[in-house]
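fold the stuff below for me.
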Amino acid sequence: MKTLFTKHNLFVSISAILYVIIFYNGVSLLAWVCLIPLIYGMNHSGKHSLFRAGLLYGTIVGIATFYPFPKIISSFVGDTSMLGWLFSLVAILISALFFGGVLFLFSLLKKEKYPAWVNAVLLAALWSLSEWVLAYIFNGMPWFGFQMGNLLVSNLYFIQPAEWGGLYLLSFLVVFINTWAGLLLVKSGMKQLWKPAAFFACYLGCCFLLFKHAEGLNESNESKTVSIAIMCENTAPEEKWNNNNGPQMVKNLLALNQQANALKPDVVVWTESAVPWTYKPDDAFVQEVMKNAGAANTIQILGMNSVYDSNAVYNSAYCILPDGKVSGRYDKRFLLSLAEKPISFFLLPFLNSTDGFYAKEGSSTVPLPTPKGKIGVLICNEAFVAASAIDMVRNDADYLVNISNDGWFSEVSFMKDFHFNSARLRAVEVRRDIAVNSNLGISGKIAATGVITDSKQSDEGFVSKIVLTKNDYRSLISKIPNFMLIVLCILTIIFASLRFLFK
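So this is what the prediction gives:
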C-alpha cells in the first residue's frame, strides 16, 4: 500500500488532476505546464515504472472523464442500469492502457544521451501518433477524445496553427513543450527553462499572425455573405411524439418556423432530426413548412431521417428551396458506434437514438447547393471529425453548418462546451464560418478565425439570426489532410531506426 503514496505517483497524479481541471473548466493556459509534473516525476524510470505511471495517469483521467456516463446512459434506459457502470469501467480501463502504452513506447525508444529537446520530439511524436491510432480504432466514439490538443480549444489564439496540421499538431506542440521543460528541469533546474519559454513565445507570435491573416480573409469578403436563422426547438429527447402530444409539438415547430421566416433570412437551419419521422415529399408537415417558406422566400435546411430499408434509416439534412424543390440531401457519414451503428453486429438498445432502427452511413461529401452558395453539413458528432469539414471544403463548400442534438447530456455542461468548441476547431482548420444549431446544446456562429459570436443555450425554443461570410481560401490541412500524420510517422520511424538499427 505504501508504494501507492510515493513522490513519483504524487507528481503523476498532479499532472492528471491538471488535465481534468483544464478539460472541465477550459483553462487552456495550464495545458502548457500540465505534463511537467509527470515528466519530472518519471525521471530515470525504467520501462515498467513508466508503464505504471501511464496506468495511474490514465486511470485518474478516465475516472474524471467517464463518471457522468452511467447517468447519461441510465437516462436512455429509464432506470439505474448497471450497463452504464460497466461501460464506464471499460472506458476507464482503455484510458489507463492507452497512456500506459504511450509511456512504455517512449521508454523503449528514448536515450539518455539525447538532448532534452530531442527526447521531447520523440515523446510528442509517439503521443500524437498514438492519439491518431486510438481515434482510428474507436472511430465513432468521440468520448475517447484524449487528444492533448483538445485542451486548447477554448482559447482563440492557441488553436490557430490547426489550419496547418489540425488537432494532432496541437497535441504535438503541447506534449513537446511540456516534455522539453520537464526534462530540462530534471537536468539543470530552472536555469535552462528559458529555451522552451522562448519557443512558446515564438509560437504565440505565430498564432497571432495566423489569426490576423484569417481575419483579413473575412474582411476581404465582407460583401459575400449569407444570413441564417438558427431555429432551435430545444425538445427533451425523452419526450416522445405520440397521438396525445404530437399535434401540439407540430404546432410548436411550425410557430417557431414562422418566427424564423419572419427574420427574413436567406436560410433557416433546423436541428438534427428535428422531425422524428422519415421524409416524404407529400408529407403534410413538410408541405406546410414549405408553404410558409415559399411566402417568406427562405431556404430550409431540415433535419429529418430518410428511408434506407425496412430496418435502417439515414440521418439526413434536406435542402429545400422556396419553390419546394429539394436541391440536395446530406446523409451523416460518421455514425456514433453502439448508438447509431453496431460493432460486430452488436447495438446497445439503450443507446439507440433511431427508435429501433439502425442508421446507415452516408457516402456523399458534396455540399448542399443553394442560390446563396454551397453549404457543407456536419451532423452531431461529425463536429469531432476533421475529415467531415475537410471533405466538404475540398468539394468547394463556402460555409458550414453543424446540426446536432445534445439533449441526452444537456445536464453535463463540459460535454456541451466540448462539442461546441470542437466545431470551433473545425472552423479554424478549414477557415470557414460555421453555424451551429444544437438542440439543448450551445448554438451560434463561429467565424473562420475561431471568434465566437451570438452563442446561446436555453431550455426553451428560440430563433436567432446570424450572418456568415463566404471565402474560397484553402488551408494546408484542406490541401493535404494527412500532412501531420505523415510527419508523425516519419519521426517515429527515424527514432525507431536510431534506437534499434544504429545502437
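
going forward, measure contacts and count neighbours with C-alpha atoms only.
Will do.

just give the number of residues close to the nearest residue in space to residue 155 that is not next to it in sequence.
Among residues not flanking residue 155 along the chain, residue 28 sits closest, at 6.2 Å (C-alpha to C-alpha, 6 or more residues apart in numbering). For residue 28, the neighbour count with other C-alpha atoms under 10 Å is 21.

quick one more, to check against the first:
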Amino acid sequence: MKSVFTRSLILIALSAILCPVAVMTVQFYLAWVALVPLFIATLEAKPRKAFMPGMGFGLVFCAIMLYWMVGLVSDFAGSGGYGIAFYLIALILSGIYFGSLLTGISWLAANDRPAWLKGLLAASLWTVGEWIYSSLLPGMPWFGLFRVSNMVLDNLYAIQIASLSGAFIISFFIVWINYMLAAYVAKRQWKMVAVPLGALLAYMTAGFGMYEANRPSKTTQHLGVALLCDNTPPNVKWDEHSGNELVTNLLKLNNDALATNPDIVLWSEAVVPWTYRNDDDFLAEIRKMAGTAPVTHILGMTTDYSAESIYNSAYVLLPGGGITGRYDKRYPVSMAERPMAFISLPAPAR
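Predicted coordinates for the structure are as follows:
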C-alpha cells in the first residue's frame, strides 16, 4: 500500500514539474506526455479521493509557474508581505481548481467506458475548466499560463486549429491524447498506444494542411516591429526624483529601435509612468526623433480619465506625430489596478 502511494506521489510530482517546464520553455514534444504521469496516478481513483492528488498537482504546478510573483508584486507594492500574500492566494486557487478538476474527471471515468471515450470526456471537462477561469477571472491573467495549449505555441502546424475556435481546442486535443496514452500505458496495452499516436498524427496533418492552404505568398509585404521594453525597476520608475534618468533611458531605447527601420515601435504596457498630455515634452521628442520616417508608435501611458479614475492606456502615434486613437485596458489586474473583495495593493501599484 505504501509503495502504491509513493508511486502515485512521484507520478503526480513528475507531471507537476513537466507541465510548467513545458509551458515556460514552450516544449512541443513534452506537451503530449506531460500529463501522462498525472492521469496514470489517478486513473483508478474514486471521485472522493481524486481531490487531494489534483490539489497537490495544482500547488506544485503553481509554485513553479508563478515563482516570479513574490518579487514582482513586492516591488510594485513596496512590501514583501503583499508579494507573499499574492503568491499564497494564487497557490490556494490553483490547488482548489485542479483538485476540483481531477474530481470531475474521476467521476466521468468511473463507468466502464473505452479509454478513448473517457479521454474525450476528460478533455472536454478540462477545456471547459480553462474557459471558466478565463471568463470568471479576467483580472488574474497569470492563470492563463496554466493553459496546456501554451506548450505548443512555437509549432506552426499545432496552432493552426486555433483559427477555428481559439486556443481551447488545442488544449482539448493535448489532454485527450495524454489521457488515452496514460490509460493504455497503465494497462500495458501497447498495441493500443497506436490510437493516441494516430490521433496526434491526424491532428498535425490537419494543421499542416491548414497552414499550406493559407501559406503567405513570397510577395506578401512584411511588417517590421521593434519591441521596446525598458525593464526599469518599479521603485525607480515610480520615483518622482528619477524622472530625468528614466526619460534618458527611454529615449535611448527609442533611438535603438528606430535604427532597425521598423514600421511600428511597440512600447510595453505603462512604460511611461505619467499621464498623457498632448503638449508633453517627451512625446514632442519622440516625434522629433522619428522625423519623416514612416514609423508608428504604440505607446503605453496612463490616462487621467477623471478626478477619481486613471486608466491604463495605449496611444497610437502616427507618422508625422498625430495621435489617432487610444485603447484603455479592459480587464484591470485584480487587487492591483482594481480592488477585489475589498483587497487592493497600495500605491504605486495602483
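
can you pull the contacts of the residue nearest to residue 155 of structure 1?
22, 151-155 (C-alpha atoms under 8 Å, 6 or more residues apart in numbering).

next one: residue 212 of structure 2
Taking C-alpha under 8 Å, 6+ apart as the definition, residue 212 of structure 2 has no contacts.

which residue range of structure 2 does the helix or strand harbouring residue 404 of structure 1 align onto?
In this structure, residue 404 of structure 1 sits in strand 399-405 according to DSSP states H and E. Under the alignment (TM-score structural alignment), strand 399-405 of structure 1 falls on nothing in structure 2.

helices and strands around that strand, which ones?
Packing contacts for strand 399-405 of structure 1, counted by 3 or more C-alpha pairs under 8 Å, 6 or more residues apart in numbering; DSSP states H and E, involve strand 373-379, strand 434-439.

out of these, which comes closest to residue 191 of structure 1?
strand 434-439 (44.9 Å; C-alpha to C-alpha).

which residues in structure 2 does the closest one match up with?
Under TM-score structural alignment, strand 434-439 of structure 1 corresponds to no residues of structure 2.

buried ones in whichever helix or strand comes after that strand?
Scanning forward in sequence from strand 434-439 of structure 1 by DSSP H and E, the next helix or strand is strand 443-446. Across strand 443-446 of structure 1, burial judged by 16 or more other C-alpha atoms under 10 Å covers 443-446.

tell me the contacts of the residue nearest to residue 76 of structure 1 when sequence neighbours are not counted?
Excluding the flanking residues, the one nearest residue 76 of structure 1 by C-alpha to C-alpha, 6+ apart is residue 350, at 5.4 Å. Counting by C-alpha under 8 Å, 6+ apart, residue 350 of structure 1 touches 73, 76-77.

would TSV of the residues you listed with distance to residue 453 of structure 1, neighbour count and secondary structure be doable?
Shown next, in TSV, are the contacts of residue 350 of structure 1 (distance: C-alpha to C-alpha, whole Å; neighbours: other C-alpha atoms under 10 Å; DSSP: H, G, I helix; E, B strand; the rest coil):
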residue	distance to residue 453 of structure 1	neighbour count	secondary structure
73	32	23	helix
76	33	19	helix
77	36	16	helix
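
of the residues you listed, which is the nearest to residue 258 of structure 1?
Ranked by distance to residue 258 of structure 1 (C-alpha to C-alpha), the contacts of residue 350 of structure 1 are led by residue 76 at 31.8 Å.

residues contacting the counterpart of the closest one in structure 2?
Using TM-score structural alignment, the equivalent of residue 76 of structure 1 in structure 2 is residue 76. Applying C-alpha under 8 Å, 6+ apart to residue 76 of structure 2 gives the contacts 234-235, 347-349.

go through the residues you listed and flag which are in helices.
Assigned to helices by DSSP state H, the following of the contacts of residue 76 of structure 2 qualify: 234-235.

select only the buried ones of the contacts of residue 76 of structure 2 in ChimeraX?
This is how ChimeraX selects the buried members of the contacts of residue 76 of structure 2, with burial counted by 16+ other C-alpha under 10 Å:
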select :234,349
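
I'd like the contacts of residue 76 of structure 2 as CSV, with distance to residue 115 of structure 2 appended.
Shown next, in CSV, are these (distance: C-alpha to C-alpha, whole Å):
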residue, distance to residue 115 of structure 2
234, 51
235, 54
347, 53
348, 52
349, 49
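
which element is residue 297 of structure 2 on?
Judged by DSSP H and E, residue 297 of structure 2 forms part of strand 296-304.

measure the residue nearest to residue 47 of structure 1 when sequence neighbours are not counted to residue 188 of structure 1 for me?
Leaving aside its sequence neighbours, residue 47 of structure 1 sits nearest to residue 107 (C-alpha to C-alpha, 6+ apart; 5.3 Å). Residue 107 of structure 1 is 21 Å from residue 188 of structure 1, where distance means C-alpha to C-alpha, to the nearest Å.
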